[in-house]
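Give me the fold of what follows.
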Amino acid sequence: MKKILTIAGSDCSGGAGIQADIKTITAHKMYAMSAITALTAQNTIGVYGVQEVTPEFVALQLDCIFTDIRPDAVKIGMVSNVEIIKTIANKLLEYKAKNIVFDPVMVATSGSKLLSDNAVNALVQRLLPVADIITPNISEAQSLWGYPVESQKDMLDAAIYLSIMTGKGVLIKGGHLTECADDLFFINGQAHWFTAPRIDNPNTHGTGCTLSSAIACNLALGCTMEESIKNAKAYITGALMDGLDLGKGSGPLNHIYKII
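Here you go, the predicted structure:
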């Protein structure tokens, strides 16, 4: 059985964060492990509180995992401060972790901010270069690039910049664009567009977490990055089309609409 580690925050309402990751990994019939970076009090409407885990305890969780059940892939989600970012980067390098997918969570689906301003530089300098692929959405790509992303050309320019800066693969998710919902994967100077119809479903809580975890699962199987993205997009499309409707705001997906 393939083992997948998620390093992320907890969503008490179950739609995003480690809860979404664990559901996704389990749906892929893989063994899920988690290192929790923060506890959040949130639901489909908003984020009402964040309690950060100490960097020392994050490090201890990672030591326990890597020295016993070594993961075949790692997904990184919410990392809320500089010291936690440094700790995660150092530990992943120490243990020579493979197949690292980083979803740079900065803002929740509800619009609530999840990353402090001074942590952005640390994220760019320390954590992005450790990952094999990063998966920002439009707003996150804007924050990392420093310019507005409003078109496919902007997506390409941002992806080129981030790829040159990190030397790694960059998947910019186009779901927030008005003209289309295409995703762009850029690696080694090559652009790969993934086209898909926009799904009419307002319940998108945890989509970024789910997609990045699904990519990690496919990488653990030995799929290429392009294959992993394609398979992960097919999985999340099915979860969205299932039409689960929970909560008063932007609700969660049905992660177990089928078992992969």
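
rest of the way, CA atoms for contacts and neighbours
OK.

can you pull the buried residues of the strand ranked longest in the chain?
Ranked by residue count, the top strand of the chain under DSSP state E comes out as strand 31-42. Within strand 31-42, the residues that count as buried by 16 or more other Cα atoms under 10 Å are Tyr31, Ala32, Met33, Ser34, Ala35, Ile36, Thr37, Ala38, Leu39, Thr40, Gln42.

Return the member of those nearest to Thr166.
Nearest to Thr166 among those: Thr37, at 23.2 Å, using Cα to Cα.

So the closest one versus Ile100, what's the distance?
17 Å (Cα to Cα, to the nearest Å).

Contact partners for Gln42?
Gln42 makes contact with Asp11, Cys12, Ser13, Tyr48, Gly49 under the criterion Cα atoms under 8 Å, 6 or more residues apart in numbering.

Check whether the second one really touches Asn43, as I assumed.
Yes: using Cα atoms under 8 Å, Cys12 is in contact with Asn43, at 7.3 Å.

For these two, indicate the residue with more neighbours.
Neighbour count, other Cα atoms under 10 Å: between Cys12 and Asn43, Asn43 has more, with 22 against 15.

Could you tell me how many residues sit around the closest residue to the more buried one other than its chain neighbours?
Using Cα to Cα, 6 or more residues apart in numbering and skipping residues adjacent in sequence, the residue nearest Asn43 is Ser13, 5.1 Å away. Residues contacting Ser13 under the criterion other Cα under 10 Å number 17.

secondary structure class for Trp193?
strand (DSSP: H, G, I helix; E, B strand; the rest coil).

what element comes up after the longest strand of the chain heading to the C-terminus?
Where DSSP states H and E defines the elements, the next helix or strand beyond strand 31-42 is strand 47-52.

and this one, so I can compare the two:
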Amino acid sequence: MTHVAMTIAGSDSGGGAGIQADLKTFQELGVFGTSAITAVTAQNTLGVHGVWPLGGEAVTAQTDAVFGDFEVSAVKTGMLFSAEIIRAVARSLEEADRPALVVDPVMIAKGGANLLQQEAVDALAKELIPLAAVITPNIPEAEVLTGMDIRSESDMEKAGRSLLGMGARAVIVKGGHRTDERRASDLYMDRDGSRMVLSSERIHTKDTHGTGCTFSAALTAFLAAGQTLPDAAEGAKRFIQAAISDGLGIGSGHGPTNHWAYHRIGGMSAKGAITVES
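I've put the predicted structure just below:
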């Protein structure tokens, strides 16, 4: 059986994030990838040099075309840019057969460029998060969505509960931005009461462009293949750990992660770098 996943996100001309990273990740994990582009960016490892968003009608036409022909098992959203696009995506998902939805609330690029308009934050919280099987914010994104300062694992848990209160079935608060920890720890929580900390060795590298996109794409691929949310979260953590640890060394700025590293270095190596605590 061929599993189909979809990414609704912006195009990254540098290939390290966005639609390009998502489709590479789907392919590496044996899932057929489809897409709807929300915006075109002029982007490389040095930063975002321009953003040209599409209208909601153009995004809806793409999602309708895919949902009308393919049996899509899981969908991820990335850069949505505007409230108009968010509302269009939410309507399309409600009219589809409700595939598992992964919301990666992309807000700021590695170089600091805003990738989500301020007025779109409310639309994301009210229109899209309630449809999500899981939301995957990093700490700065979780702070914007919850209005909290997040400095500790306890703060991450409070933010997670707040995000679950917005309607998502599960949340993964990614802790990579915490510099007080020797390991990079992500907190998984769901509405059934499950909780686990996914921890990995902290890799000191500048080549981290697209880590959030790649993690959420791996999560989407594992869900499309029928894995449970906790298993998919652990698999995605292994995938991104391999991608960061086996860097490509290309570009002059924040280089991309290595999307083929998971298979190149072997699943056991990636698995061995991860610890899971309930």
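
who's in contact with the residue nearest to Asn43 of structure 1?
Gln42, Asn43, Thr44.

where along structure 1 do the helices fall?
For structure 1, applying DSSP state H gives helices covering 17-27, 55-66, 82-94, 117-122, 138-145, 152-166, 207-220, 225-241.

Same list as before, those helices that is, but in JSON lines and with mean neighbour count and distance to Ser250 of structure 1 included.
Shown next, in JSON lines, are those (neighbours: other Cα atoms under 10 Å; distance: least, Cα to Cα, whole Å):
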{"stretch": "helix 17-27", "mean neighbour count": "25", "distance to Ser250 of structure 1": "14"}
{"stretch": "helix 55-66", "mean neighbour count": "16", "distance to Ser250 of structure 1": "30"}
{"stretch": "helix 82-94", "mean neighbour count": "18", "distance to Ser250 of structure 1": "28"}
{"stretch": "helix 117-122", "mean neighbour count": "15", "distance to Ser250 of structure 1": "25"}
{"stretch": "helix 138-145", "mean neighbour count": "19", "distance to Ser250 of structure 1": "17"}
{"stretch": "helix 152-166", "mean neighbour count": "19", "distance to Ser250 of structure 1": "25"}
{"stretch": "helix 207-220", "mean neighbour count": "27", "distance to Ser250 of structure 1": "11"}
{"stretch": "helix 225-241", "mean neighbour count": "19", "distance to Ser250 of structure 1": "12"}
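
Which among these is found nearest to Lys258 of structure 1?
helix 17-27 (7.2 Å).

Average separation of that closest one from the aligned part of structure 2, please.
By mean Cα distance after the TM-score superposition for structure 1, the fitted helix 17-27 of structure 1 averages 0.4 Å away from its aligned residues in structure 2.

Alignment lookup: Met189 of structure 2 to structure 1.
Structural correspondence for Met189 of structure 2 with respect to structure 1 (TM-score structural alignment): Phe186.

again, but for Thr228 of structure 2
Looks like Thr228 of structure 2 aligns to Thr224 there (TM-score structural alignment).

hang on, the earlier thing: export the helices of structure 1 as CSV, with columns for distance to His255 of structure 1.
Shown next, in CSV, are the helices of structure 1 (distance: least, Cα to Cα, whole Å):
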stretch, distance to His255 of structure 1
helix 17-27, 6
helix 55-66, 25
helix 82-94, 27
helix 117-122, 30
helix 138-145, 23
helix 152-166, 28
helix 207-220, 8
helix 225-241, 6
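
Thr6 of structure 1: which of those helices is closest?
helix 17-27 (6.5 Å).

Which other helices and strands does the closest one contact?
strand 3-11, strand 31-42, helix 207-220 (3 or more Cα pairs under 8 Å, 6 or more residues apart in numbering; DSSP states H and E).

Would you mind putting the ones you listed into TSV with distance to Ser151 of structure 1 alongside?
Formatted as TSV, the helices and strands packed on helix 17-27 of structure 1 follow (distance: least, Cα to Cα, whole Å):
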stretch	distance to Ser151 of structure 1
strand 3-11	30
strand 31-42	31
helix 207-220	20
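
didn't Leu62 of structure 1 look like it was pressed against Lys91?
Yes: using Cα under 8 Å, Leu62 of structure 1 is in contact with Lys91, at 7.1 Å.

Quick check, central residue of structure 1?
The structure's structure 1 has its C-alpha centroid closest to Asp103; by Cα atoms, centre = their mean the separation is 2.8 Å.

and that residue, what pairs with it in structure 2?
So, by TM-score structural alignment, Asp103 of structure 1 is matched to Asp104.

so how far is Val276 of structure 2 from that match?
Distance, Asp104 of structure 2 to Val276 of structure 2, by Cα to Cα: 22 Å.

Over to Thr25 of structure 2?
From Thr25 of structure 2 to Val276 of structure 2 the distance is 23 Å (Cα to Cα).

Likewise for Gly56 of structure 2?
40 Å.

same thing with Val48 of structure 2?
To Val276 of structure 2, Val48 of structure 2 is 35 Å away according to Cα to Cα.

Between those two, which has more neighbouring residues?
Between Val48 of structure 2 and Val276, Val48 has the larger neighbour count (other Cα under 10 Å), namely 20 against 13.
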